[in-house]
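> mind folding the following:
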Amino acid sequence: MELASLLTPAAVKSIGGMTSKKRLLQELAEIAADCYGISADDAVEALQDRESIGPTGVGEGVALPHARLGTLSKVSGVFLRLERPLPFDSIDRQPVDLVFALFAPDDCGVAHLKALAAVSRIMRNSSTCAKLRANDDPDTLYTILTDLQNTKAA
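As a prediction, the model looks like this:
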């Protein structure tokens, strides 16, 4: 699965001043609402519900929050690079600065899992994470995320 099919350039941002995990989830939901036409309130509630099951901070400064929403027609993503790492209850207890959120339709089945696996593979790559941390331009971040798979396929 190609990240370009999950992510629009407008859903990739570098931000600072994030004060809490709750505020971060709200920001992700607001960006998803702007980019994909979903309800920000529904999206933040779904993200919070998922986090209550167990935190989605996977370690090494990376979080992969995800949620299902009935109003989506396909799996969609939001990527944030945080200027200052934020506590996120990660498995390694380290704060996060790279956040890739996925929003999936309620009935998408395997597509959600395939998207999560694809994002996880990319975000586990230390070289990719270093490139993402070294850049704050959203267009550059989008290119790093989406061109990576095309380079490997060639």
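
> only C-alpha atoms from now on, for both contacts and neighbour counts.
OK.

> quick one: the helices in the protein?
Assigned by DSSP state H, the chain shows helices spanning 21-36, 40-53, 110-123, 126-133, 138-153.

> tell me the contacts of the residue nearest the centre of the chain?
Centroid-nearest residue in the chain: Phe100, 1.4 Å away (criterion: Cα atoms, centre = their mean). Counting by Cα atoms under 8 Å, 6 or more residues apart in numbering, Phe100 makes contact with Val62, Ala63, Leu64, Pro65, Gly77, Val78, Phe79, Leu80, Val119.

> returning to that earlier point: could the helices of the chain go into JSON lines alongside distance to Lys13 and mean neighbour count?
Listed next are these as JSON lines, based on distance: least, Cα to Cα, whole Å; neighbours: other Cα atoms under 10 Å:
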{"stretch": "helix 21-36", "distance to Lys13": "9", "mean neighbour count": "19"}
{"stretch": "helix 40-53", "distance to Lys13": "17", "mean neighbour count": "17"}
{"stretch": "helix 110-123", "distance to Lys13": "16", "mean neighbour count": "16"}
{"stretch": "helix 126-133", "distance to Lys13": "11", "mean neighbour count": "15"}
{"stretch": "helix 138-153", "distance to Lys13": "5", "mean neighbour count": "16"}
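
> another sequence for comparison is provided below:
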Amino acid sequence: MLASEVAARHGLPEDKVLDAIQARERLGSTALGRGVALPHARVDWLDAPVAVLARLTHPIDLEARDGEPVDLVFLVLWPEAASEGFLPALSNICRALRDNQIPRQLRRARSAAEALQTLQAADRSAP
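A predicted model of the protein is given here:
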């Protein structure tokens, strides 16, 4: 469902989005714990990075180490040609999501704009 939504919103091929997500998950779960997952992939068919936050109505089991089902999914697709920004981007997202307050605020956000403000504020306060 997430692959379909991302593909539709960003004009991407759904099958390639799904393949990228599934290929990464086969390497190991991208669940970070505390109900958060960060599926990510570098792909050769993308021109610009895509990041999507999904708040799931029904949490899913992604085999997180803490056993918690995932209800926040932060999907990142990154162009292979722009690899220099990929790891710092993932690191910044992980740092923000490790702060217990950020996932709580994202779960309470009443709109996409409010969720984006939460993430931007976390980014500005990062060291």
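
> any idea what the TM-score is?
Remark: TM-score between the superposed chains equals 0.88 [TM-score structural alignment, normalised by the length of the second structure]; 126 aligned residues with a Cα RMSD of 1.6 Å.

> which pair in the contacts of Phe100 of the first structure spans the largest distance?
Within those, Val62 and Gly77 form the most distant pair, 14.8 Å apart (Cα to Cα).

> ok so, going back, so for Leu86 of the first structure, which of the helices of the first structure sits nearest?
With Cα to Cα as the criterion, Leu86 of the first structure lies closest to helix 21-36 of the helices of the first structure, at 7.2 Å.

> what residues does that closest one touch?
For helix 21-36 of the first structure, the external contacting residues (Cα under 8 Å, 6+ apart) are 8, 10-11, 18, 38-41, 43-44, 47-48, 72, 76-78, 80, 86-88, 101.

> can I have the buried ones of those residues as a ChimeraX selection?
Applying 16 or more other Cα atoms under 10 Å to the contacts of helix 21-36 of the first structure, the buried members can be selected in ChimeraX as follows:
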select :8,11,38,39,40,43,44,47,48,72,76,77,78,80,86,87,88,101
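
> hmm, back to that, specify which member of the contacts of Phe100 of the first structure is nearest to Lys152 of the first structure.
For those, the nearest to Lys152 of the first structure is Val119 (14.6 Å; Cα to Cα).

> from Gly67 of the second structure, how far off is the alignment partner in the second structure of that closest one?
Superposed on the second structure with TM-score structural alignment, Val119 of the first structure falls opposite Ile93. According to Cα to Cα, to the nearest Å, Ile93 of the second structure and Gly67 of the second structure sit 21 Å apart.

> ditto for Leu97 of the second structure
17 Å.

> with Arg26 of the second structure instead?
According to Cα to Cα, Arg26 of the second structure stands 18 Å off from Gly67 of the second structure.

> trace Pro95 of the first structure over to the second structure, please.
Per TM-score structural alignment, Pro95 of the first structure is aligned with Pro69.

> try Ala63 of the first structure
In the second structure, Ala63 of the first structure lands on Ala37 (TM-score structural alignment).

> what sits closest to its match if chain neighbours are left out?
Ala31 (3.9 Å; Cα to Cα, 6 or more residues apart in numbering).

> Pro49 of the second structure too?
Leaving aside its sequence neighbours, Pro49 of the second structure sits nearest to Trp78 (Cα to Cα, 6+ apart; 4.5 Å).

> mind listing what the one you found touches?
Residues counted as contacts of Trp78 of the second structure (Cα under 8 Å, 6+ apart) are His40, Ala41, Arg42, Val43, Leu46, Ala48, Pro49, Val50, Phe86.
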